[in-house]
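A.B. asks: After the sequence you'll find the predicted model.
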Amino acid sequence: MKHLDHRHCSTLGTVHESDLTPGTIRYYDTGGDGPPVVFVHGFMMNANTWRKVVPAVAAAGHRCIAPDLPLGAHSIPVPDADLTPIGIADILAEFLDRMDLTDVTLVANDSGGVVAQILIARNPARVARVVLASVDCYEAFPPARYSWLTKAIKIPGATRAVTSIIRFRALQRLPFTFGPATKRPIPPAVMDSFLLPSRHSAAIRADLARFVSRGVSNTFTLDVARQLPSVTKPVLIAWAREDQLVPAEYAERLARDLPNSTLRFIDDTHMLVQEDQPDALTDLIIEFARQHPVH
C-alpha cells in the first residue's frame, strides 16, 4: 500500500516508521541519549501539533519522540488495529517497548490525554512522569461541543462527507469545528497536515470512523477515572485557564483524584496549549522533568 506523503515540520526531528503488532506507525525523533519525552496528540491531529514545543525541549537536553497515532490524521492505515482508547494505549505501550525507552516523560493533549490516562493505569512501567495538558477526561469525552461530529461520523458512510466539509477554511474557525480549540487560527499548512490524510485516503477514513464509533465514549474516561487514585507517578496538570471544551473544573477534579499531581494554569489559550502558548507549556514541561528525577 502506498503511504501518504508526510507534511510535518522538520523541527520534529527525523521521520521513522515502527512496525508494531497492530500495524505500522510513523514517528519523529530528535535523537540523542537524553531523557526521553514522548508526545501524544489528540483526535484528528498528529505529531505536527508539537512542532512549536519539541525544539526547545530538545535544546534542554531531552530526546523528543512524537508518534503519529491512528486518531484520524495519520498517514499509514492500520485496518487490523483495535482503535478504542485502550487499543491505542496498548499501541503506545508496545511502541515504548519497541523503542526500549525508560524514564519517559509522557506529554499528552486533548483526546491523547485519554490514551495517556489509560496507559499509566495499565502499563506504567516505562513512564516516569506525565504531563496532562488540557485533556479529555471524565464525562467530557467527547467534549459537548463536538458531540455532533462524533454522532455524524458514526452514521454509515458519513465520514467522507464530514471530512469534506471541514476542508473549507472558512468553516474551520466555527464554534462546532476547530474554533473552540485555539484562540488563534492554526496555519493553513498545519491544518492541511491534519486534514489531508482522511480527505485523500479511504483507508484512513475507515480508521477514523472505527475510532469514533468504537472508542469515543466517556465509558472509557469514567472507567479509567476510578483507577486514577492508585496512580503514583508524578503528574503535571497543565491546563488552559480559558479552555472552552474541557473547563478548568475538570483540571481541579483531576488534581484531587491523582495523589501525586501538581496543577498549573496557562493563560491566554484554549485547549490546544501547544498551539496558543507553546513557550509556556515548554517551560512547564522542562521544569517538571527537572523537579522529578528518577532515583
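C.D. replies: Here it is on my side, so go on.
A.B. asks: Only C-alpha atoms from now on, for both contacts and neighbour counts.
C.D. replies: OK.
A.B. asks: Tell me the buried residues in stretch 119-139?
C.D. replies: 119-122, 124-139 (16 or more other Cα atoms under 10 Å).
A.B. asks: no no, stretch 186-196
C.D. replies: 186, 190, 191, 192, 193, 194, 195, 196.
A.B. asks: Show me what the one helix or strand residue 105 maps to is packed against.
C.D. replies: Assigned by DSSP states H and E, residue 105 belongs to strand 104-110. With contacts taken as 3 or more Cα pairs under 8 Å, 6 or more residues apart in numbering; DSSP states H and E, strand 104-110 sits against strand 36-40, strand 127-135.
A.B. asks: can you list those in CSV and add distance to residue 17?
C.D. replies: Output for these, formatted as CSV (distance: least, Cα to Cα, whole Å):
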stretch, distance to residue 17
strand 36-40, 15
strand 127-135, 21
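A.B. asks: which stretch among those strands comes nearest residue 109?
C.D. replies: Among these, the nearest to residue 109 by Cα to Cα is strand 127-135 (4.9 Å).
A.B. asks: Contacts for the closest one next, please.
C.D. replies: Strand 127-135 has contacts (Cα atoms under 8 Å, 6 or more residues apart in numbering) with 102-114, 116, 120, 233-240, 243, 246, 251, 271-273, 285, 289, 292, 294.
A.B. asks: Included below, for side-by-side comparison, is a second structure:
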Amino acid sequence: MRTQMTWRTMLVGGRPASYGVAGNGPPVVFLHGWGLSHRTYRHGLERLVGRGVRVLAPALPGFGGTVPLPAEQFSLEGYADWVAAFLTELGVEEPVTLVGHSFGGGVALRTAHDHPDVVAQLVLVNSIGGSVWANRGELPVLLADRPIWDWGLHLAAHALSVRAFTRVVPVIAADAVPNFLLHPTTLWKVGRLARDANLAEELEELKQRGLPVVIVWGRDDSVLPWACAESLAVALGGPEVVTVPGNHSWLLADPRRFAEVITNVIGVAGDEETQAS
C-alpha cells in the first residue's frame, strides 16, 4: 500500500503556510508550478516516498492555502527566502534535494543561489530559468518577449489533449480553480514574474560553484519549449539532461514515471512497497 502524504499547516514568517510531508530518509523538497499547489502532484510524490526519502511539499505563497508574500517581498528572491524560512521552521538541518517544476524550478534556482547551505542538489523539471523561448534563424527569441496570449494558447492545447483531459485536467482544476478564485491578482503577478525572470547571473554562479544539477524535460513541451531547456543547460555549463515522453504536465499525467525518474537522478533505491505499487 502506497504511503499517503499528510497535509499540515504552520506559520512561516508569522503567516499561515500549508505543506505536505511523508516518509523517512534524505529530505527531498518539491516546489510546484504556476497556478497549482502541493496537492496537485500528490500521486507522484507518494510514489516517490516509497523510494526511501522524506518528501516535503510546501504550497508556495499565494497558492494552496499559503498566504501570499507581502508586496515588498514579491520577487523570486522573496520566494527563495520563504523556502529557506520554511525549512528552518520545520527544523530541517541537512542540505536537501530541491526539485522544482515550471515556476517552482525558478524558485528552486534562486533558493540554491541565495541559500547555498540549504541545497545539496537541484532537479529542474520543465523549469523556467533559461532565457531563450525559440530559435528563429540566427537570432534567439527571448522568453521575456513571448506574448502572454501565446502562453495561454499552449497551456490550453496541453489541457485539451486526450491524455491530459482524462488524467491531468481534473487534478489541475481541483487546485487551480480555488487559487484563481482566492488570489487572482497573485496568479497574474506570478505569471508575469515567471515570464520576465532573468536568472543569467544566478545560473553563472551556480555553474561556478559546481552545484550538482539535473534537468528533466518533457520532449513535447510547448509551454516551455526545448529551446528553453537548451539555454538553461548552456548557462549551467552542461549538466545532465534527462528527456521523457510528454508535455509540460508529463509528471501529472504519468506519476509512476515521475517517481522513477526522480529516484534515478537523485540516486536513491526503491523499496519493495514501491516495486509492488
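C.D. replies: Good, I have the coordinates. The model shown is predicted, which means the values in this text are computed figures rather than measured ones.
A.B. asks: about what we covered before: pull out the buried members of the contacts of strand 127-135 of the first structure.
C.D. replies: 104-114, 116, 120, 233-240, 243, 246, 251, 271-273, 285, 289.
A.B. asks: buried sites along the host helix or strand of residue 204 of the second structure?
C.D. replies: Secondary structure assignment for residue 204 of the second structure, by DSSP H and E: helix 200-209. Using 16+ other Cα under 10 Å as the burial criterion, the residues of helix 200-209 of the second structure that qualify are 202, 203, 206, 207.
A.B. asks: Then stretch 46-63 of the first structure?
C.D. replies: Of the residues in stretch 46-63 of the first structure, those buried (16+ other Cα under 10 Å) are 46-58, 62-63.
A.B. asks: Also stretch 52-70 of the second structure?
C.D. replies: Applying a neighbour-count criterion of 16+ other Cα under 10 Å, one finds 52-69 buried in stretch 52-70 of the second structure.
A.B. asks: can you check stretch 243-262 of the first structure too?
C.D. replies: For stretch 243-262 of the first structure, by 16+ other Cα under 10 Å, it's 243-248, 250-251, 254-255, 257-262.
A.B. asks: Touching that stretch from outside, list them.
C.D. replies: Counting by Cα under 8 Å, 6+ apart, residues outside stretch 243-262 of the first structure touching it are 134-138, 140, 143-145, 180-181, 225, 228-237, 239-242, 263, 269-271.
A.B. asks: Select from the buried residues of stretch 46-63 of the first structure every entry located in strands.
C.D. replies: residue 63 (DSSP state E).
A.B. asks: tell me which of the buried residues of stretch 46-63 of the first structure is nearest to residue 175 of the first structure?
C.D. replies: For the buried residues of stretch 46-63 of the first structure, the minimum distance to residue 175 of the first structure (Cα to Cα) is 20.0 Å, reached by residue 49.
A.B. asks: residues contacting that closest one?
C.D. replies: Residues near residue 49 of the first structure by Cα under 8 Å, 6+ apart: 41, 190, 274, 275.
A.B. asks: same check, this time on residue 68 of the first structure
C.D. replies: Counting by Cα under 8 Å, 6+ apart, residue 68 of the first structure touches 25, 26, 27, 41, 46, 47, 74, 75.
A.B. asks: where's it relative to residue 144 of the first structure, distance?
C.D. replies: Here the criterion is Cα to Cα, to the nearest Å. By it, residue 68 of the first structure lies 25 Å from residue 144 of the first structure.
A.B. asks: With residue 276 of the first structure instead?
C.D. replies: 21 Å.
A.B. asks: out of these two, which sits in the busier spot?
C.D. replies: Neighbours per residue (other Cα atoms under 10 Å) separate residue 276 of the first structure from residue 144, with residue 276 holding more: 23 against 14.
A.B. asks: Give me the spatial nearest neighbour of the more buried one, chain neighbours excluded.
C.D. replies: Counting by Cα to Cα, 6 or more residues apart in numbering, residue 269 is the residue found nearest to residue 276 of the first structure once chain neighbours are left out, at 5.3 Å.
A.B. asks: Distance of the aligned residue in the second structure for residue 95 of the first structure relative to residue 125 of the second structure?
C.D. replies: Counting by TM-score structural alignment, residue 95 of the first structure lines up with residue 86 in the second structure. Per Cα to Cα, residue 86 of the second structure is found 21 Å from residue 125 of the second structure.
A.B. asks: cool, residue 184 of the second structure as well?
C.D. replies: 25 Å.
A.B. asks: Tell me the secondary structure at the match of residue 95 of the first structure.
C.D. replies: At residue 86 of the second structure, secondary structure determined by DSSP: H, G, I helix; E, B strand; the rest coil is helix.
A.B. asks: Residue 10 is in contact with that one, correct?
C.D. replies: No. Contact between residue 86 of the second structure and residue 10 fails when scored by Cα atoms under 8 Å: they sit 9.2 Å apart.
A.B. asks: the more surrounded of the two?
C.D. replies: Higher neighbour count among residue 86 of the second structure and residue 10: residue 86, with 20 against 15, using other Cα under 10 Å.
A.B. asks: residues contacting that one?
C.D. replies: residue 12.
A.B. asks: Many thanks, we can stop here.
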